[in-house]
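Asks: okay, predicted coordinates and the sequence, questions at the end:
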Amino acid sequence: MFKIISALTLFISVSVHAQTPDSLLKPSPIKTLTTQQYNALIKGEDQYGMGLVAELNGLPSPDRALKYKKELDLSPTQVATFTKLAVELKRKKIEMGNFIVTNETKLETMFRTKKLNESDLIFYTNRYGLYQGELRNAILQASLKTWQLLSPQQVNKLLTFKKS
């Protein structure tokens, strides 16, 4: 009896640990994207660290500047400008995420139905790269504009705050 209970406990423990938050959600409608990737693209989340080059070199995102607006003593003009930048960046992330999902859906359909040719593959794979490039440009442009609108003292103070 003890062996059966131990085996059952082990099975339940392994089963619970095998389920990730991703696997408990509705599965991604696209085979080539995990649910987490799909949801991030649709919600406009930067899952690829596209702004990392700016962040690591002291150019903050507008969201980061707004997070510390009191500590940085941002002016009302700065707050309004960073808010506008953050809203537009979120819109762009969602737009590009939807384009990427649509493009990935087309690629998956072409392969699933075996209705493909070299020129279509070139077109859709290059388009995928263009969408990612446009997304990264938008993220980095927002960081550049944020950095340009902050004083050197504000930038230095922002760099002292831990990333969270």
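Replies: Great, that's in hand. Residues are numbered from 1 along each chain as shown.
Asks: only C-alpha atoms from now on, for both contacts and neighbour counts.
Replies: OK.
Asks: how about residue 28: what's its closest non-neighbour residue?
Replies: Leaving out its chain neighbours, the residue that sits closest to residue 28 by Cα to Cα, 6 or more residues apart in numbering is residue 35, at 4.4 Å.
Asks: try it against this one:
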Amino acid sequence: MEDGIWVSQKGDFMIKFMPKFLIVTALCTIHYSQVALAQSHTHDAEATPYAGLQSRTIKSLSETDLEELRRGGGWGFALPAELNGKPGPAHLLELQDELGLSKDQVKKIEAIYSAMREQAIVAGERFIEAEAALSEAFAGDQLDLAELNKLVEAAEAARAELRLVHLSRHLQTTPLLSADQIQQYNILRGYANDPCSSVPEGHDPAMWKKHNGCS
């Protein structure tokens, strides 16, 4: 008939004749139920982004964070310098061959890196201790606003000290490099395009390569 459709037999189901509006209603119900379920799962994931982190010893620091801090790693502190064309000692030493650093440059950068790492390890431990104290304070029931203020100030002071250790070394290494070495560093680190890889339209290839120091 015009107002119905046939549903094919599957397994133990019998062939039935149903009005079209019932089929449409059923399909709409299934669709919106699936959408609601998907939205519920998404909402749950967004609502519990910290699930599992409660097992950390220091709640604000992961094991990876602790390892990075304890070895004197950068932990992202030097990004304002790094991404503004002021290279740091660790990556300069890694790329010394590609950058053509002289023995004198390498010696000076190694001294800067050694001092930075030594100070960063000490400052990193202070920062870890400050974060641990803050975490432990919240685990108890005696924390008041005055004590919280002291703990936060101590943690932020330790963090600032550690950040200064890393950023200051970028200021020390930059004057040791030539403009070409800094440009090549930025290319190797993926912060700038290699001008030798392609000649812009309208430029003489030979002159372009000469001006950009291309081989």
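Replies: That came in fine, so what should we check first? Because the structure is predicted, anything quoted here is derived from the model rather than measured.
Asks: returning to what we had before: against residue 29 of the first structure, how distant is the residue nearest to residue 28 of the first structure?
Replies: Using Cα to Cα, to the nearest Å, residue 35 of the first structure is found at 8 Å from residue 29 of the first structure.
Asks: likewise residue 98 of the first structure?
Replies: For residue 98 of the first structure, the distance to residue 29 of the first structure - Cα to Cα - is 13 Å.
Asks: map residue 29 of the first structure across to the second structure for me.
Replies: In the second structure, residue 29 of the first structure lines up with residue 57, judged by TM-score structural alignment.
Asks: tally of neighbours for the closest residue to that match other than its chain neighbours?
Replies: Leaving aside its sequence neighbours, residue 57 of the second structure sits nearest to residue 132 (Cα to Cα, 6+ apart; 7.9 Å). Residue 132 of the second structure has 18 neighbours, counted by other Cα atoms under 10 Å.
Asks: chain neighbours aside, what residue packs nearest to the residue nearest to the spatial centre of the first structure?
Replies: A centroid search over the first structure (Cα atoms, centre = their mean) returns residue 46, at 1.7 Å, as the residue closest to the centre. Counting by Cα to Cα, 6+ apart, residue 40 is the residue found nearest to residue 46 of the first structure once chain neighbours are left out, at 7.1 Å.
Asks: what residue in the second structure is paired with that neighbour?
Replies: Taking TM-score structural alignment for the superposition, residue 40 of the first structure sits opposite residue 68 in the second structure.
Asks: give me the three-state assignment for the residue nearest to the centre of the first structure.
Replies: Secondary structure state of residue 46 of the first structure, per DSSP: H, G, I helix; E, B strand; the rest coil, is coil.
Asks: looks like it contacts residue 38 (just checking).
Replies: No - assessed by Cα atoms under 8 Å, residue 46 of the first structure is found out of contact with residue 38, at 11.6 Å.
Asks: ok, longest helix in the first structure?
Replies: In the first structure, taking DSSP state H as the definition, the longest helix is helix 76-113.
Asks: thanks a lot, catch you later.
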